[in-house]
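In: Sharing a model prediction with you, sequence too.
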Amino acid sequence: MQTRSKSGIFKPKVSYTTQVDYNLTEPTSYTTASKHPQWCTVMNEEFQALQKQGTWTLVPQPPSKNIVGYKWVYKLKYNSDGTIARHKARLVAKGFHQQYGVDFDETFSPIVKPPTVRLILSIAVSLNWSLRQLDVKKCILAWDTQIRAPRAWFESFTSQLLRLGFIASTADSSLFIYKHEKIIAYLLLYVDDIVLTNNTPSYLDHLITQLPIVFDLKDLGLLHYFLGLQVTRSSTRLNLNQAKYAHNLLKKHNMLDSKPAKSPSCPNTRLSLHEGDPLPDPHGYRSLVGALHYLTFTRPDISFSVYQVCQYMSTPTAIHLAVAKRILRCIKGTLHHGIAFTPSPIQLSAYTDANWAGDPDDRRSTSGYLVYLGSNPITWSAKKQPTISRSSTKSEYRVLAIASAELCWIHTLLKDLGIYLSHTPILWCDNVSTLVIASNPVFHARTKHIEVDFHFVRDRVLRKDLIVKFVSTIDQLVDIFTKSTHSSLSRSSTQSHGLCPCD
């Protein structure tokens, strides 16, 4: 058989290549990045900074020692409107080549808690303090054989703040407080992102000029975009939302053109472990649910729905995925919703509720609470209780104890900040039996089934550390944290009480 190849005839292959603009795309290798001036510039800045900080020392290879490799990692940083803010390059060690206990010990770097962030923002608004933002350009320090870079960075930065007169909060190790005469300043640290607020603008300017002497910092001006949170401030309020984060999440899961839903979940529905066909690849479900969980930072209205889908991460089904996508459809219609902080008296209050035996699989109850500082929501939770409650009173009393512990922690945090409450914190509950147990100092045999450690609620009531009061079911604000509610009730519970105002 005569063929073209035997006759020496070859048809040229036509190939099609896509031209990628690496000014707008993150390169995946050094070979690609080295061909573009923008990435070469930031790589050179990174290398010079590492040499300046004495990150390494060249020595002969020790015998029988593990050599840790390195690679370049590239990242584009965006503004809140989606435009590119800057290019970043990091020279990172291949930590997966290390062995715990041989090459390293502690790796954990403390980060500020979300309730602490919301608390500081609320206080700054109530006291009319300015909020400034700093970014650490290089946070890799000299290598320590006992501590890896993130931990070393946190300890080094903490030591410098202590020299400047700051003290670390006992309630949150990533919150630092400065007090001298009439000057008060608070500093929040989340890895290499810093938020500053104080009552004396001149001292704030002085501090911002002092910190770069030790660390390579960049002053980003007034707080506007922090940890994916978009911050807008007016003379009367501070709005906090995650519109850009939510938009990217919708785009990632191809939901930008989906029909908006009126509520994050169907009313009076309960998910079960055994409903629906198992997903062939649960990775996408886990990624979606994990991303939704971070969105609850400014969206308390979706907390219960996200808590529900979080329970099925190990073996998700098609029904669970449909519920998770309904949450995305709800977000699509409320993209710019978030929370708003307004000036208000600094006093604590909390609402608690429980959905007794609400889980159809194990009959555990769901706890829900919401804590306010003045009129501003600070922390909230929707979570399944760890054990089964034999009565609704027990489930209600359990969540009352959980909320009491959260109030105690916030009270300690306020004391660290030098803020003392003029009124006793109030716990609002809609269960009469629970109120009787919390207020009555006489122990009855019928309450023996309630664990002893939860009786600290009653002790604190007797010590006047908190007050427990009754709230009617109509005025209960935390129904949206314990059960699926109708769309009209959900909107009333969020918008009327300032949980999820429009942009």
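Out: On my side now, so go ahead. Residues are numbered from 1 along each chain as shown.

In: use CA for all of it now, contacts and neighbours both
Out: Noted.

In: so Leu50 sits right up against Ile140, yeah?
Out: Yes. Counting by CA atoms under 8 Å, Leu50 does reach Ile140; the two are 7.3 Å apart.

In: The host helix or strand of Phe154: which residues count as buried?
Out: Secondary structure assigned from DSSP states H and E places Phe154 in helix 149-163. Using 16 or more other CA atoms under 10 Å as the burial criterion, the residues of helix 149-163 that qualify are Ala149, Pro150, Arg151, Ala152, Trp153, Phe154, Phe157, Thr158, Leu161.

In: Tell me the helix or strand right after it.
Out: Downstream of helix 149-163 (by DSSP H and E), the next one is strand 166-168.

In: Now do the contacts for Glu476.
Out: In this structure residue 476 is Gln, not Glu. Gln476 sits next to Tyr351, Asp430 when contact means CA atoms under 8 Å, 6 or more residues apart in numbering.

In: Could you measure from it over to Leu249?
Out: 32 Å (CA to CA, to the nearest Å).

In: Check Asp172 too.
Out: In terms of CA to CA, Asp172 sits 30 Å off from Leu249.

In: before we move on, what about Phe226?
Out: Distance from Phe226 to Leu249, by CA to CA: 17 Å.

In: and those two? which has more neighbours close in?
Out: Leu249 (19 against 16; other CA atoms under 10 Å).

In: you'd agree that one is up against Ala291?
Out: Yes. Shown here, Leu249 and Ala291 form a contact pair, counting by CA under 8 Å, at 7.5 Å.

In: ok, which stretches of the stretch 101-250 of the chain are strands?
Out: Shown for the stretch 101-250 of the chain, the strands assigned by DSSP state E, counting those that start in this stretch span residues 130-136, 166-168, 175-180, 183-190, 193-198, 217-222, 225-226, 229-233, 238-241.

In: Can you pull out the residues in contact with stretch 308-321?
Out: 271, 273, 275-279, 282, 285-286, 289-290, 323-324.

In: Buried ones among those?
Out: By neighbour count, with 16+ other CA under 10 Å, the contacts of stretch 308-321 hold Leu271, Leu273, Pro278, Leu279, Pro282, Tyr285, Arg286, Val289, Val323, Ala324 as buried.

In: of all those residues, which comes closest to Pro386?
Out: Leu273 (17.1 Å; CA to CA).

In: and the comparison structure, right after this:
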Amino acid sequence: MGLLKGKVLDFSEIFAPVVKMQSIRVVLGLVDALGLEVEQMDVKTAFLHGDLHEEIYMEQPDGFQEKGKEDYVYKLVKSLCVFFRNFSDGDFIILLLYVDDMLIAGKDISRIKELKNTLSESFAMNDLGEARKILGIEIVRDRNEKKLYLSQEKYVEKVLRRFGMDKAKVVSISLASHFKFSHPLCPSTNEEKLSMKSIPYSSAVGSLMYVMVCTRPDISHAMRVVSRYLSNPERHHWEVVKWVMRYLRGSSNLRLTLGCKKLMLVGYTDSDLAGSLDDRKSTSGYMVTFAGGAVAWQSKFQKCVALSTTKAEFIASVEATKELLWLRKYNGTWSQTRKICLVCDNQSAIHLSKNSPFHSRSKHIDVRYHWIRDALDSKLMELEKIHTYDNGSDMLMKVLSWGKFEFCAR
């Protein structure tokens, strides 16, 4: 890109070149939808946050624009992790790099091989051929069915063996309603705290968090809950962690499925109301699907206390919109996404998002959350109603019955 008026800002302090799991899932969804080839390479000499010797400038990303300096650009001093190259004939190549793991996707296998040869001239690399595994995630591609699967079955089984849960009794949902959570339940005496020293609570939670982040949104709610007590867990919390492992023992073969020719970005959002017993904050949850599969999800406490279901759902919709528009801008570089839509099961929150006139019942809602109206007015996305039972994001913020949970996971 060209320099804007010759004005440059240093971007090194606020940008870390970390590729999100969303990037990997979106690219692999595109690979399957467009029938692209995807090859893998391994860098023998790993490098992280590599310094650049060339002068490269980039536009200020959303959320990092400096007020009054919107026409400035950033000088990039650290290497990025996702690279694109467009060719004059409409072809393109995508390169994903995380430390020493590399995926290269494109239509023309000869161009991919040419890039691999060029990289090998500058770095010591291993050519691993067709992509089979990335960051411990197995990639299984069924070209006949036009499906691509991401699996962590072997990793899950390894975790279960490590914590002695590989022969535990199986349960059918990731979290049950009889578990209660609040800080007063945490150990308060030295004797109680010492009794937990021998329990590998933090290690187990960390191992399960990696599963949730990569391929298993169905344990998001449970992991959000147990991770709150990492500094001072109680045996009750450890029972919840073991419950999650019991659930994974019976579902370790579940795979994240991608595969659909319709390049649509659809976000599902939902919230509970005052679910936290400690401070009565609500939980926002969203899930974004692309090319037929889930590519982004989040379960997170809201920063303020919602006074109504409408406000809680409205805040959740704003958070989902941010992720949706980030993915929209990401996709715009190399794909023609047909439709971008956010669905919500609360009609009042939808009306509040679409109607800008001031209302006394909404005056307590922080101004920053009304940003969603600008996105809708600018036609960047659509906001639609969905029936509660059809909302797949329900499992991200509350305990569900087996039938609804099974539907959300499917």
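Out: Good, I have the coordinates. The shown structure was predicted, so the numbers you read here are calculated from the model rather than taken from an experiment.

In: still on that earlier bit, now the helix holding Phe154 of structure 1, how far from the centre of its chain.
Out: 22 Å (CA atoms, centre = their mean, to the nearest Å).

In: longest single helix anywhere in structure 2?
Out: If you go by DSSP state H, structure 2 has its longest helix at helix 309-331.

In: against structure 1, where does that one fall?
Out: The alignment of helix 309-331 of structure 2 onto structure 1 (TM-score structural alignment) covers residues 392-414.

In: what's the mean deviation for the matching stretch versus structure 2?
Out: In the superposition with structure 2, the average deviation recorded for stretch 392-414 of structure 1 is 0.7 Å (mean CA distance after the TM-score superposition for structure 1).

In: Report the buried residues of that stretch.
Out: Buried-residue list, stretch 392-414 of structure 1, by 16+ other CA under 10 Å: 392-404, 406-408, 410-414.

In: Then stretch 115-127 of structure 1?
Out: Using 16+ other CA under 10 Å as the test for burial, stretch 115-127 of structure 1 gives Pro115, Thr116, Val117, Arg118, Leu119, Ile120, Leu121, Ser122, Ile123, Ala124, Val125, Ser126.

In: any idea what the fifth one aligns with in structure 2?
Out: Using TM-score structural alignment as the criterion, Leu119 of structure 1 maps onto Val26 of structure 2.

In: so what's the counterpart of Ile208 of structure 1 in structure 2 up against?
Out: Under the alignment (TM-score structural alignment), Ile208 of structure 1 pairs with Lys116 in structure 2. Contacts for Lys116 of structure 2 (CA under 8 Å, 6+ apart) come out as Met41, Asp127.

In: Next one: the aligned residue in structure 2 for His320 of structure 1 relative to Phe179 of structure 2, how far apart?
Out: Aligned counterpart of His320 of structure 1 in structure 2: His237 (TM-score structural alignment). Separation of His237 of structure 2 from Phe179 of structure 2 (CA to CA): 9 Å.

In: pretty sure Val171 of structure 2 is touching Met245, no?
Out: No. Assessed by CA under 8 Å, Val171 of structure 2 is found out of contact with Met245, at 9.1 Å.

In: and the two? which has more neighbours close in?
Out: The residue with more neighbours, out of Val171 of structure 2 and Met245, is Met245; 29 against 17, by other CA under 10 Å.

In: rewinding a little: between the buried residues of stretch 115-127 of structure 1, which is closest to Val136 of structure 1?
Out: The closest of the buried residues of stretch 115-127 of structure 1 to Val136 of structure 1 turns out to be Val117 (CA to CA; 18.4 Å).

In: Please list all residues in contact with the residue nearest to that closest one when sequence neighbours are not counted.
Out: Nearest residue to Val117 of structure 1, sequence neighbours excluded (CA to CA, 6 or more residues apart in numbering): Leu188, at 7.4 Å. Contact analysis of Leu188 of structure 1 by CA under 8 Å, 6+ apart lists Val112, Val117, Ser174, Leu175, Phe176, Ile194, Val195, Leu196.

In: Distance check, the closest residue to the third one other than its chain neighbours against Phe470 of structure 1.
Out: So that's Ser174 of structure 1. Of all residues not flanking Ser174 of structure 1 in the chain, Val112 sits nearest, at 4.8 Å (CA to CA, 6+ apart). The gap separating Val112 of structure 1 from Phe470 of structure 1 is 34 Å, by CA to CA.

In: Same check on Ala405 of structure 1?
Out: 19 Å.

In: So what's the residue count around Glu181 of structure 1?
Out: 5.

In: aligned partner of it in structure 2?
Out: Following TM-score structural alignment, the counterpart assigned to Glu181 of structure 1 within structure 2 is Ser88.

In: The aligned partner of Arg364 of structure 1 in structure 2 is in what secondary structure piece?
Out: Alignment note (TM-score structural alignment): Arg364 of structure 1 maps to Lys281 of structure 2. Following DSSP H and E, one finds Lys281 of structure 2 outside all helices and strands.

In: list the helices and strands the longest helix of structure 2 packs on?
Out: Contacting helix 309-331 of structure 2 under the criterion 3 or more CA pairs under 8 Å, 6 or more residues apart in numbering; DSSP states H and E are the following elements: strand 264-271, strand 283-290, strand 339-344, helix 347-354, helix 371-377.
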